[in-house]
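J.: Build me a model:
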Amino acid sequence: MTRPLITPPRAKICGLSTPESIDWSVGAGADAVGFVHFPKSPRHVALEALPALAGHARGRAAIVVLTVDADDALLDALVGAADPEVIQLHGRETPERVAAVRARFGRPVMKAVGIGSAADLVAAGRFDGVADLLLLDAKPPKDATRPGGLGTPFDWSLLADHRPATPFLLSGGLTPTNVADAIAAVRPAGVDLSSGVESAPGVKDQALIRAFMAAVEAGRRAAGGEGETR
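T.: The predicted model follows:
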């Protein structure tokens, strides 16, 4: 199967669950929006709510559906409900599983990888040539009940010596106050955040979204303009 072309989003705001939060994100300049289907998350979107939310965003931003260790039946249902441009796998999926999902649906797959050390970045190389995009997130604590950075950044300096070959989005602990520095220092293909623009878990804040996107643009200018710089 021919691999579809994908332009990495410059900024993805994830964990959206209302039409208003979609409007705020797109209006501020986000070019991708993420919907989480994972019941343990405070940002969980039920299957029956996905068609209306995805329809509200369609044509205005890339639609990304995030799920964790989903089986084929659940992925079939999610893709049928949201028709996403990108499937985001945020669990313990292996390279073989990522390849199988790509083959089954014929659309780009973004694989989240938790980073806590240089060894984790080296291990992320297993997905080179398999995933279309990586999402580098902070590695959760061992006792965490859900994946992801949980609002905490990882040590970005690790990327100076261990940079993935696959285009990646930077995530984990990003906020309006630190994202410009992160972009200038790391020069990722894009950035992704959720809790950093919330007034409470799962509740997006319009002012924080605007501030975040303004900081993203400032960081991109400081990094030298468009696209990933290596």
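
J.: going forward, measure contacts and count neighbours with C-alpha atoms only.
T.: Will do.

J.: And for the residue nearest to Asp128 when sequence neighbours are not counted, the neighbour number?
T.: Distance criterion Cα to Cα, 6 or more residues apart in numbering; nearest residue to Asp128, sequence neighbours excluded, is Thr166 at 5.6 Å. For Thr166, the neighbour count with other Cα atoms under 10 Å is 18.

J.: another one to check against the first:
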Amino acid sequence: MSSGSLPSQGLQRGVKICGLTEEAGFDACMEYGADWVGFVFFERSPRNITPQQANRLSARHAGGAQRVGLFVHPEDDTLARVLDVVSLDVLQIYASDDRAASIRHRFGLPVWLSKPVASADELPTVCAVDRLLIEPKPPTTATRPGGNAQKLDWSVLHGWKPTFPWMLAGGLSPDNVEQAVKETGAPAVDVSSGVEIQPGIKNPDAIKRFIHNARAPLFHIN
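T.: From the prediction side, this is the model:
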């Protein structure tokens, strides 16, 4: 689907497995029904891959999970070079609201924007793109954005009632994702290091358990 939305309506929680670099992890995402798979195009990430590598992985399965490309403050030329090689369904961006909206207009693809938060008063009230990712702010010593395997304090989401699509990220794992969605009501969840053997190398069994546990406490998505 080109909208970057959930592939079905009703009782369904979206699951994204990010940072795919190798065949076993990618194949497990497809086998166990992930909604999105994420390719990281950011050189400082241990999960960084080239557009050619992403294209080879993507070509292993026609259809299935939507392909998401993750970019950190990308230039238009960078995005264009990647899209010339690998077909992506969604662009996940670390940038300002205005820049994310500009990318959406320029490339005509759904854009998801990261919104790191540390407290309830930092939760967004509007969304200028197709989806927001709510995750913890990185530590001051971090060399890259994102959850950095840190768990968000889920209590900051209590009482937050967004009217736009969003996704919970940061410190999720097969062991805590069920509790996370029960506490936050997240309509979608995103994991990377929580299903890995080592950075960039996924554990197929952990992927299976994460997807199953994320969807265990089903609820109706409006």
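
J.: still on that earlier bit, look up how far Leu121 of structure 1 lies from the residue nearest to Asp128 of structure 1.
T.: Remark: distance between Thr166 of structure 1 and Leu121 of structure 1 (Cα to Cα, to the nearest Å) = 11 Å.

J.: now Gly173 of structure 1
T.: Counting by Cα to Cα, the separation of Gly173 of structure 1 from Leu121 of structure 1 is 18 Å.

J.: Ala82 of structure 1 too?
T.: Summarising the geometry, the distance separating Ala82 of structure 1 from Leu121 of structure 1, computed by Cα to Cα, is 31 Å.

J.: for Arg187 of structure 1, same thing?
T.: For Arg187 of structure 1, the distance to Leu121 of structure 1 (Cα to Cα) stands at 16 Å.

J.: ditto for Glu198 of structure 1
T.: To Leu121 of structure 1, Glu198 of structure 1 is 28 Å away according to Cα to Cα.

J.: Provide the secondary structure category for the spatially most central residue of structure 2.
T.: In structure 2, the C-alpha closest to the average C-alpha coordinate belongs to Asp190, at a distance of 4.6 Å (Cα atoms, centre = their mean). Recorded secondary structure, Asp190 of structure 2: strand (DSSP: H, G, I helix; E, B strand; the rest coil).

J.: what do we get in structure 1 for it?
T.: Structural alignment (TM-score structural alignment) places Asp190 of structure 2 against Asp192 in structure 1.

J.: dump the residue contacts of that match.
T.: With contact set as Cα atoms under 8 Å, 6 or more residues apart in numbering, Asp192 of structure 1 has these partners: Ala11, Lys12, Ile13, Cys14, Leu135, Leu169, Leu170, Ser171, Gly172, Leu174.

J.: Out of the residues you listed, which is nearest to Asp205 of structure 1?
T.: Within the contacts of Asp192 of structure 1, proximity to Asp205 of structure 1 (Cα to Cα) peaks at Ile13, which comes in at 11.6 Å.

J.: Please work out how many residues are found near the aligned residue in structure 2 for the closest one.
T.: Under the alignment by TM-score structural alignment, Ile13 of structure 1 pairs with Ile17 in structure 2. The local packing of Ile17 of structure 2 (other Cα under 10 Å) involves 27 other residues.

J.: so what's Ile17 of structure 2 up against?
T.: Ile17 of structure 2 makes contacts with Cys29, Ala34, Trp36, Val37, Gly38, Asp190, Val191, Ser192, Ile207, as judged by Cα under 8 Å, 6+ apart.

J.: looking at it, Gly219 of structure 1 is touching Ala185, isn't it?
T.: No - between Gly219 of structure 1 and Ala185 there is no contact under Cα atoms under 8 Å: 9.1 Å.

J.: These two: which has the busier surroundings?
T.: The neighbour comparison of Gly219 of structure 1 against Ala185 (other Cα under 10 Å) goes to Gly219, with 21 against 16.

J.: Now for the aligned partner of His105 of structure 2 in structure 1, how many residues are close by?
T.: Alignment note: His105 of structure 2 maps to Ala103 in structure 1; criterion TM-score structural alignment. Residue neighbour count, defined by other Cα under 10 Å, stands at 14 for Ala103 of structure 1.

J.: cool, Ser25 of structure 1 as well?
T.: Tallying neighbours of Ser25 of structure 1 according to other Cα under 10 Å, which is how burial is gauged here, yields 28.

J.: so how far is Trp36 of structure 2 from whatever residue of structure 2 lines up with it?
T.: For Ser25 of structure 1, the aligned position in structure 2 is Cys29, judged by TM-score structural alignment. Shown here: Cys29 of structure 2 relative to Trp36 of structure 2, a distance of 8 Å by Cα to Cα.

J.: joint contacts of the two?
T.: With the criterion set as Cα under 8 Å, 6+ apart, the overlap between the contacts of Cys29 of structure 2 and Trp36 is Ile17, Ala65.
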